[in-house]
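Chemist: need the 3D shape of this:
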Amino acid sequence: MDAAVFIFSMKLLFKLLLIASMAAAVACDNKRLPYMGEPEKVVKTVDGQEVEELDYPAIPPFAFTNQDNRPVTEADFKGKIYVADFFFTTCPTICPVMKKNMLKVYDEVKDNPDVRILSHTIDPEHDTPAVLKTYSNDLGVSNATWQFVTGDREKIYEIGQQHYLITAAEDAKSPGGFLHSGHFVLLDKDRHIRGMYDGTTDEGTYELIRDIRTLLKEYAQ
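Modeler: From the prediction side, this is the model:
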């Protein structure tokens, strides 16, 4: 091959690779997270025309009590994305690993006013606000970004199983007396589930952190 032709070919190949990489970067920047749950078809009027849209399920209103013995409701999460999980302070199995991984998430978002973390105890009889306060202090949680909440047992189980789509139940056969999944759940500003992640693994945790960034970019566009 003639040297000039070779150089031209390499320059052309470089340009094509550059264009491809830029296109991939744009596609990544425009990535939108999926919605989870079974949607319902609803009819809305837009500009005088009836259009059919999918309405995805959202976490319903809730009322719990946090580690500072203060009420926490859905209103505290208005205009914010947040990560939810379920645990109990005396858990002898997956909870310590989950909390170690959630600390990585906390370190990522603790200074971002648009992001929150909401951890629900599934052992409210033991995990009083005072116990949760000690637990959060021991983890090094220093601001309101990460809320630990307790409340009525049945309401906690109901919102976990029916709305966050995780397992949360009393089970005498399970270690510690409770059964729960190790998932972290990512919610958007309308309390729609946009992702579920294995909170017991580094891979699941870092995927969650990436998706938090993606969801923030989605709102910034």
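Chemist: from here on, contacts and neighbour counts on C-alpha atoms
Modeler: OK.
Chemist: run a quick neighbour tally on Ala3.
Modeler: 8 (other C-alpha atoms under 10 Å).
Chemist: mind listing what it touches?
Modeler: By C-alpha atoms under 8 Å, 6 or more residues apart in numbering, the contact set of Ala3 is empty.
Chemist: with adjacent residues omitted, what lies nearest to Thr128?
Modeler: In space, and not counting its chain neighbours, Thr128 is closest to Thr150: 6.7 Å by C-alpha to C-alpha, 6 or more residues apart in numbering.
Chemist: quick one: that neighbour from Asp190, how far?
Modeler: When C-alpha to C-alpha, to the nearest Å is applied, the distance between Thr150 and Asp190 equals 23 Å.
Chemist: settle it for me: which of those two has more neighbours?
Modeler: Higher neighbour count among Thr150 and Asp190: Thr150, with 27 against 14, using other C-alpha under 10 Å.
Chemist: wait, isn't the more buried one in contact with Ala130?
Modeler: No: at 10.5 Å, Thr150 and Ala130 do not qualify as touching, with contact defined as C-alpha atoms under 8 Å.
Chemist: can you pull out the strands in this structure?
Modeler: In the chain, the segments counted as strands under DSSP state E are 40-46, 49-55, 63-66, 71-73, 81-87, 115-121, 146-150, 168-170, 178-180, 183-187, 193-198.
Chemist: out of the ones you listed, which gets nearest to Asn30?
Modeler: Asn30 lies closest to strand 193-198 among these, at 15.5 Å (C-alpha to C-alpha).
Chemist: packing partners for the closest one?
Modeler: Where contact means 3 or more C-alpha pairs under 8 Å, 6 or more residues apart in numbering; DSSP states H and E, strand 193-198 is packed against strand 183-187, helix 202-220.
Chemist: take the ones you listed and lay them out in CSV including distance to Ala144.
Modeler: As requested, the helices and strands packed on strand 193-198 are exported to CSV (distance: least, C-alpha to C-alpha, whole Å):
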stretch, distance to Ala144
strand 183-187, 17
helix 202-220, 18
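Chemist: quick check, central residue of this structure?
Modeler: With distances taken as C-alpha atoms, centre = their mean, Leu186 lies nearest the centre of the chain, 1.9 Å away.
Chemist: one more, for comparison:
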Amino acid sequence: MIRPGAYLMLLSLFLFSCKDKPKGLPFLQLETTEKIVDGKTVIDSAFRTIPAFKLLNQDSAVVTEKNFDGTIYVADFFFTSCPTICPVMHRNLLKVYQKYKGNPEVKLASHTIDVKYDTPSTMKAYATKLGVEGTQWEYLWGSRDEIYALAERNYLVAAQEDKNAPGGFVHQGYLVLVDKEKRIRGAYDGTQDKEVAQLMSDMDVLLKEYKK
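Modeler: Predicted coordinates:
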């Protein structure tokens, strides 16, 4: 489920960052903080970064944030039995995988929100059916608390269990672009072809930034 309000919040944050950074892709601005310096109130701001984590991938191998060092990557949240937006999201994300397959500077990270059903072996079968080989596209499993905290606090993607929703969960279908410093540089509706095309265009821009 895509929630427009959250998207508008993200958009406003991106526009704020664009004002400060007119060249290249924008940064997603974290909240500002106030502190007292020499008796005066000073407002500090910092760019959102993805914190340390420890999860398992589709091969039951431990994956941490260090597995993404030196790469830009696209993150999303899904579940394998999702009957609504996930199949569309991952058909579109497959285009990204196919374009950058074999590029050591690019990875994908799909986090399951159905941690009871989506075991690593279940996700392995899902990935194989989709045509995904190796671990350039990581399918990630962890505790409910860790996965949901990463989604909502760090990637800014809403996800929750809802017995009345198709499949028992509601979540946003954003594809989140993260740079080599683990800063969020964009969020794209994974159900929309134009948004996914823009994601790939922005990935090319970001990769070029690192070659300068």
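Chemist: let me see the TM-score of these two.
Modeler: The TM-score (TM-score structural alignment, normalised by the length of structure 2) is 0.83; 184 aligned residues with a C-alpha RMSD of 1.8 Å.
Chemist: give me every residue that touches the aligned partner of the residue nearest to the centre of structure 1 in structure 2.
Modeler: Taking TM-score structural alignment, Leu186 of structure 1 has Leu177 as its aligned residue in structure 2. Going by C-alpha under 8 Å, 6+ apart, Leu177 of structure 2 touches 72-75, 184-187, 199, 203.
Chemist: one more time with 10 Å, if that's ok
Modeler: When contacts are counted by C-alpha atoms under 10 Å, 6 or more residues apart in numbering, Leu177 of structure 2 touches 72-76, 108, 155, 183-188, 199-200, 202-203, 206.
Chemist: how about Asp198 of structure 1?
Modeler: Each residue near Asp198 of structure 1 by C-alpha under 10 Å, 6+ apart is listed here: 98, 101, 181-185, 204-208.
Chemist: who wins on neighbours among those?
Modeler: Phe184 (27 neighbours).
Chemist: about what we covered before: distance to Ala24 of structure 1 added to the contacts of Asp198 of structure 1, as CSV?
Modeler: Listed next are these as CSV, based on distance: C-alpha to C-alpha, whole Å:
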residue, distance to Ala24 of structure 1
Met98, 33
Asn101, 30
Ser181, 35
Gly182, 33
His183, 30
Phe184, 28
Val185, 27
Gly204, 23
Thr205, 24
Tyr206, 21
Glu207, 19
Leu208, 21
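Chemist: for whatever residue of structure 1 lines up with Phe78 of structure 2, which non-adjacent residue is closest in space?
Modeler: By TM-score structural alignment, Phe78 of structure 2 lines up with Phe87 in structure 1. Distance criterion C-alpha to C-alpha, 6+ apart; nearest residue to Phe87 of structure 1, sequence neighbours excluded, is Thr121 at 5.0 Å.
Chemist: ok, how many other residues are close to the corresponding residue of structure 2 for the one you found?
Modeler: Aligning on TM-score structural alignment places Thr121 of structure 1 opposite Thr112 in structure 2. Neighbours of Thr112 of structure 2 under the rule other C-alpha under 10 Å: 24.
Chemist: tell me the contacts of the aligned partner of Val62 of structure 2 in structure 1?
Modeler: By TM-score structural alignment, Val62 of structure 2 lines up with Pro71 in structure 1. The neighbourhood of Pro71 of structure 1, defined by C-alpha under 10 Å, 6+ apart, consists of 63-65, 149-151.
Chemist: can you check Ile156 of structure 1 too?
Modeler: Counting by C-alpha under 10 Å, 6+ apart, Ile156 of structure 1 makes contact with 62-64, 86, 120-124, 149-150, 168-169.
Chemist: would you list those in TSV and tack on distance to Ala27 of structure 1?
Modeler: Compiled in TSV, these are given as follows (distance: C-alpha to C-alpha, whole Å):
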residue	distance to Ala27 of structure 1
Phe62	37
Ala63	39
Phe64	40
Phe86	34
His120	36
Thr121	39
Ile122	40
Asp123	44
Pro124	45
Val149	38
Thr150	41
Ala168	37
Ala169	41
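Chemist: I'd like to know which of those residues are buried.
Modeler: Neighbour counting with 16 or more other C-alpha atoms under 10 Å marks 63-64, 86, 120-124, 149-150, 168-169 as buried within those.
Chemist: quick check: closest non-adjacent residue to Val35 of structure 1.
Modeler: Residue 35 of structure 1: Tyr, not Val. Leaving aside its sequence neighbours, Tyr35 of structure 1 sits nearest to Arg194 (C-alpha to C-alpha, 6+ apart; 4.8 Å).
Chemist: can you verify my assumption that the one you found contacts Asp188?
Modeler: Yes: Arg194 of structure 1 lies in contact with Asp188 (C-alpha atoms under 10 Å); the separation is 6.6 Å.
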